[in-house]
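Trainee: With the input below, show me the fold.
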Amino acid sequence: MTTILWLKAFHVIFMVAWFAGIFYLPRIFVNHAESSEPLVHQHLKGMERRLLYFVTPFALFTVLLGIAIIYQYGYPWFVAAKWLHIKITLVILLLFYHGYCFKLVKTFAADKNTRSGKFYRIFNEIPVIILFIVIILAYVKPF
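Mentor: Take a look at the predicted model:
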């Protein structure tokens, strides 16, 4: 049981680090979309790229540790844990979101953004909603 506790602890640590970055990156997009200053754009491009590359390993470790936890519990547990299937689906959606952030960073780097700050404010809420649902699923286990 000790192994699972360590896996869970590091899973949560890396998840928190991943979400910190994935919450902040779209806020940088908002500032970038709303600024018309070339020097500000250059500064924000660097911040966007560095932050995305910084948090990507946290995403990978979060997923790998989640897989290790499932493996430790075993297949019968996995099949019975219906809440986990929903959580995994949400994590996959979050990985697509993360991948889309790569596309957005490239779009901003090429000075080709056409979306407004309002779009990025709404876009920023997606991981917040996912996190709320994932935490409820993981701790309440309603299914």
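Trainee: Please make it C-alpha for all contacts and neighbour counts, starting now.
Mentor: Fine.
Trainee: top helix in this protein by residue count?
Mentor: helix 38-73 (DSSP state H).
Trainee: Buried residues of that one, list them for me.
Mentor: For helix 38-73, the neighbour count (16 or more other C-alpha atoms under 10 Å) marks 41, 44-45, 48-49, 52, 55-56, 58-59, 61-63, 65-66, 68-69 as buried.
Trainee: What's the local residue count around Ser35?
Mentor: Neighbour count for Ser35, taken as other C-alpha atoms under 10 Å: 14.
Trainee: List of residues touching whatever helix or strand comes next after the longest helix of the chain?
Mentor: Once the chain leaves helix 38-73, the next helix or strand it forms, by DSSP states H and E, is helix 75-80. By C-alpha atoms under 8 Å, 6 or more residues apart in numbering, the list of residues contacting helix 75-80 from outside reads Ile70, Leu84.
Trainee: and if you look at stretch 44-63?
Mentor: By C-alpha under 8 Å, 6+ apart, the residues outside stretch 44-63 that reach it are 10-12, 14-15, 17-18, 21-22, 25, 28-29, 32, 95, 101-102, 105, 108-109.
Trainee: Could you also give me the structure for this second sequence? I'd like to compare it with the first:
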Amino acid sequence: MVFRRTIAAKIFGLAIILLLLTIALAGFLLYEVTRTKQDLTVVANFDVPLTQSLARLHEFGLRRRLAFERWFGALNAAEPNREVVAEATENYAVFTRKLTDEFSTARRIIDAYPQNAPGSNTLAEVETLLDQIQPAYKTINNRQQEVLDMQRAGQHEKA
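Mentor: As a prediction, this is how the structure comes out:
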């Protein structure tokens, strides 16, 4: 009988230990869920909008380039098509404005990004790239305006 009580006590002790391990595991998992929720909030509120903003920067830059090429080509023709020139001029202005606005949007998202959030290294790289790209767009814009002014003045060879 003493042997049975010892086995019963051991089984009861193991059950208590398993219960405590289960409680500890549940506590740890609740902590991880909370941490994961915070990470997902950062992804949903900052990473996804920043990615979309950068994609729009790319799209607007390409569309602006296309508008410039179309405008340049129309001015380079023997008799420029006024409709094409007007449409390309409008598209160029629209996408230049959208590009400027999107740079501001991307900067605003980066500035609002939480300091201790994961991915800060990548964010620093993105910010550095924006710092390099934005002045280049201004330079490109100035050069494109010079070329278009030469085209309008009839200096096709120089342009």
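Trainee: Tell me the buried residues within the contacts of stretch 44-63 of the first structure.
Mentor: 10-11, 14-15, 17-18, 21-22, 25, 28-29, 32, 95, 101, 105, 108-109.
Trainee: Just these: which are in helices?
Mentor: Counting by DSSP H, the part of those found in helices is 10-11, 14-15, 17-18, 21-22, 25, 28-29, 32, 95, 101, 105, 108-109.
Trainee: From Thr105 of the second structure, how far out is the residue nearest the centre of the second structure?
Mentor: What sits nearest the mean C-alpha location of the second structure, by C-alpha atoms, centre = their mean, is Thr51, with 2.3 Å. Using C-alpha to C-alpha, to the nearest Å, Thr51 of the second structure is found at 11 Å from Thr105 of the second structure.
Trainee: do Leu99 of the second structure as well
Mentor: For Leu99 of the second structure relative to Thr105 of the second structure (C-alpha to C-alpha), the value is 10 Å.
Trainee: Just give me the longest helix of the second structure.
Mentor: Using DSSP H, we find that the single longest helix of the second structure is helix 2-42.
Trainee: which strands and helices sit next to it?
Mentor: Contact here means 3 or more C-alpha pairs under 8 Å, 6 or more residues apart in numbering; DSSP states H and E; on that basis helix 2-42 of the second structure packs against no helix or strand.
Trainee: Report the distance from it to the chain centre.
Mentor: In terms of C-alpha atoms, centre = their mean, to the nearest Å, the centre of helix 2-42 of the second structure is set 41 Å apart from its chain centre.
Trainee: Kindly report the same for stretch 33-52 of the second structure.
Mentor: 13 Å.
Trainee: List the buried residues in that stretch.
Mentor: Judged by neighbour count using 16+ other C-alpha under 10 Å, the buried positions of stretch 33-52 of the second structure are Val42, Val43, Phe46, Asp47, Leu50.
Trainee: Same question for stretch 69-85 of the first structure.
Mentor: By neighbour count with 16+ other C-alpha under 10 Å, stretch 69-85 of the first structure contains the buried residues Ile69, Trp83, Leu84.
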